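Enquirer: Show me the folded form of this:
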Amino acid sequence: MARFPYDEFAKGYLTELLSSIGNIDSSRKLATEIKEIDIYYTLNSQGVVDEQRKEVLGLLGRFATSSGIFEPFRNAATPDEIRSYANKLFDIFADINRKAKNEKRKVIQTELPRLWVLSPTASKALLKGFSATLDEGWMQGVYFCGENWKTVIVVIHKLPRTPETLWLRVLGRGKVWEQAVAEVQALGADNPLRSVAMNLLGNLKATLKVKQDRNKEDEKYLMQLSPIYERDLAEATERGLQQGVQQGQCIVVENLLTARFGSLDPELMAIVQPIVDLPASEYSNLLLQLANLSREELLARFNSGN
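Expert: Coordinates of the predicted model:
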């Protein structure tokens, strides 16, 4: 699986999008032993999906017409990783069956969630090893492992480049990711998911900026995200949404401080607003210098009134 910061982005991104049409149980713990599932999706209390919201999510909305586990991978998923998450899926099946037995009823197959493995790429050998094949009625890139397995491998880089696949392609890598981000940026301001995606991409940019061991891919992503995020802030300011911009800046600063120091205690929280209130040039310079500042240096600057 991906590691911080990309896995945190993917988890937050899918949680925000899927919660628009259903419920998310984040880091659900299984009763059988101490295991966690990052994104466990279920339908709302009425057990129905809003068709209009489903349409906005495209292919991801189609996935969300029934309960499921969503596992995004930064790198190509390996057989061991897929088996590990399938094991969690089977533990959930056991929990559902135990509950049904206690209630003296039979389990309906539609109650059982699917495992959606979201992998940027996948080899032919991996797909063959899991007997994963294209299913009639589904597009290229969506491979089903057999109905009783309740597992689907979604190969993001094989998805057609259409509006329907956009929200999944944002979880891709390289050129697929770059194209998807450009498409999100080009969406109209009235799109209900554009601001959600851009805020989360802005948070990813902020986190990458203070990452100590950035690689070439991190640097490339930073270069693409920086002008997009700055342009969005400028546009928001021009529309007179200064309050919203400041709230967004506070979130960015909080994320930066958390990434730099591990957590936000009351002392660090107290300097978030003063940082946001700095003149634009000082604010930008401070964010750039943050990776090299110690906690003591940062607190001393604001506690001394400078």
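Enquirer: Could you use CA atoms for every contact and neighbour count after this?
Expert: Noted.
Enquirer: mind listing the helices for this structure?
Expert: Using DSSP state H, the helices of the chain run over 6-18, 51-57, 59-63, 79-102, 124-129, 166-169, 174-186, 194-209, 216-238, 242-261, 266-270, 272-276, 280-289, 295-303.
Enquirer: Contacts for the fifth one, please.
Expert: Right, helix 124-129. 78-79, 133, 143, 153 (C-alpha atoms under 8 Å, 6 or more residues apart in numbering).
Enquirer: can you do 7 Å?
Expert: Applying C-alpha atoms under 7 Å, 6 or more residues apart in numbering, the external contacts of helix 124-129 come out as Pro79.
Enquirer: Give me the buried positions along that helix.
Expert: Leu127 (16 or more other C-alpha atoms under 10 Å).
Enquirer: What of the second one?
Expert: Of the residues in helix 51-57, those scored as buried under the neighbour-count criterion (16+ other C-alpha under 10 Å) are 54, 56-57.
Enquirer: Same list (the helices of the chain) but as JSON lines, adding distance to Asp38.
Expert: Formatted as JSON lines, the helices of the chain follow (distance: least, C-alpha to C-alpha, whole Å):
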{"stretch": "helix 6-18", "distance to Asp38": "7"}
{"stretch": "helix 51-57", "distance to Asp38": "20"}
{"stretch": "helix 59-63", "distance to Asp38": "17"}
{"stretch": "helix 79-102", "distance to Asp38": "11"}
{"stretch": "helix 124-129", "distance to Asp38": "23"}
{"stretch": "helix 166-169", "distance to Asp38": "17"}
{"stretch": "helix 174-186", "distance to Asp38": "22"}
{"stretch": "helix 194-209", "distance to Asp38": "17"}
{"stretch": "helix 216-238", "distance to Asp38": "24"}
{"stretch": "helix 242-261", "distance to Asp38": "20"}
{"stretch": "helix 266-270", "distance to Asp38": "27"}
{"stretch": "helix 272-276", "distance to Asp38": "29"}
{"stretch": "helix 280-289", "distance to Asp38": "30"}
{"stretch": "helix 295-303", "distance to Asp38": "31"}
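Enquirer: before we go on, could you also do this sequence so I can check it against the first one:
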Amino acid sequence: MTRQPHDQFAKQYLTELLTPHGQVQISREITSEVRQVDIWFLPTPSSSTPLQVLGLLGQMVSTACLVEPFRNAIGYMAVRNCLLKLFALYGDLQRKARREKNSVSETDLPCLWILSPSCSTKLLNGFGAKLDDSGNWVEGVYFLPELFKTALVAINQLPLTEETLWLRVLGRNRTQTQAINELVALPVGHPLRGNILEILANWRIKIEESEDLTEDERELIMNLSPAYLRWREETLEQGREQGREQGREQGREQGREQGREQGREQGNLEGQRLMVENLLAGRFGSIDLELSQTIEPLMQLPITERTQVLLNLSRQELLERFRKSLSD
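Expert: Presented below is the predicted three-dimensional model:
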């Protein structure tokens, strides 16, 4: 599996978590040979949401930093390429300071966090990466020598606590499965739960649309299934509840007896319509004019057939299925 789907997911995922706390730039370009860092983060001192809600991730991004998440275990050259990006950025900052007749202090330089599902002992030893002995950092966070301002996070070694949850979601195999199950089990009112479930569900949908799935992609689909199923269940329930509420409101306006009957019918229709719209948006990112014209024909299908069509047909198959209806 290429890194592109994971890059897209990881950037969206980390942006969702970090945006309330500061400025996030996606794919920031660095001069010289053009390089892009996955996440460049500048915390906002006056953020209304404390970074503590992100646990270990919040501790990591309490100062300006680069974040490079990897889907597969990182190798030597990948670490070196990350360091090249960091040093290129230092060069940019130094040149800017010179133009403005200022200087750059060590405390002004951002640090680099490399997130890997695992790190081999040989790699850690080769880069001189060591655990922190001050007690400020948990197991699994390895720091390169001080002046590199870089740390490797071996996600599979992080303790299984709520503090590390948001990083363990980016892991693999049992580490990721455990984290997603913990995420699903969070209270419905948790400030991060709903949006992250939706991001994970959309990631699964995009992977499932691929042809000739690799073993890694099949593993991902399995890992992401609990989040997808819970998101779908809650989205359907939300649609039904909104439909019922709209129906009750109309029922009150139209009279008790007649209103209750019409309200139930209208509420059911509105709930089903919202379910169709949410599933279309979840699968295809947005509902354009062509997709919007499939909503009414979809509503005419029995609910079991409708759900199968929405979950299994590609965009093109969906449009072809209802082409006659769209042209009438």
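Enquirer: Can you tell me which of the helices of structure 1 is nearest to Arg28 of structure 1?
Expert: helix 79-102 (10.3 Å; C-alpha to C-alpha).
Enquirer: which other residues reach that closest one?
Expert: Contacts for helix 79-102 of structure 1 (C-alpha under 7 Å, 6+ apart): 106-107, 112, 115, 126.
Enquirer: Sort out which one of these lies nearest Glu219 of structure 1 for me.
Expert: Closest to Glu219 of structure 1, out of all of the contacts of helix 79-102 of structure 1 and judged by C-alpha to C-alpha, is Leu126, at 30.5 Å.
Enquirer: Mean neighbour count, the helices of structure 1: which tops it?
Expert: helix 166-169 (a mean of 24; mean count of other C-alpha atoms under 10 Å).
Enquirer: how much does that helix stray from structure 2?
Expert: Once the two are superposed, helix 166-169 of structure 1 sits an average of 0.6 Å from its aligned residues in structure 2 (mean C-alpha distance after the TM-score superposition for structure 1).
Enquirer: Pull the contacting residues for Ile114 of structure 2.
Expert: Neighbours of Ile114 of structure 2 in contact, by C-alpha under 7 Å, 6+ apart: 67-69, 151-153.
Enquirer: Give me the distance between it and Val24 of structure 2.
Expert: Counting by C-alpha to C-alpha, to the nearest Å, the gap from Ile114 of structure 2 to Val24 of structure 2 is 17 Å.
Enquirer: before we move on, what about Val67 of structure 2?
Expert: The value you get for Val67 of structure 2 to Val24 of structure 2, if C-alpha to C-alpha is used, is 11 Å.
Enquirer: Overlap of the contact sets of these two?
Expert: The contact lists of Val67 of structure 2 and Val24 share 39-40, where a contact means C-alpha under 7 Å, 6+ apart.
Enquirer: how much space between Asn156 of structure 2 and Ile39 of structure 2?
Expert: 21 Å.
Enquirer: next one: Glu163 of structure 2
Expert: 21 Å.
Enquirer: go on, Ala201 of structure 2?
Expert: 22 Å.
Enquirer: do Asp216 of structure 2 as well
Expert: 24 Å.
Enquirer: Of those two, give the one with the bigger neighbour count.
Expert: Per other C-alpha atoms under 10 Å, whichever of Asp216 of structure 2 and Ile39 has more neighbours is Ile39, with 24 against 14.
Enquirer: Measure how buried the nearest residue to the more buried one once chain neighbours are set aside is and give me the count.
Expert: The shortest distance from Ile39 of structure 2 to any non-neighbouring residue, by C-alpha to C-alpha, 6 or more residues apart in numbering, is to Val67 (5.0 Å). Val67 of structure 2 has 20 neighbours, counted by other C-alpha under 10 Å.
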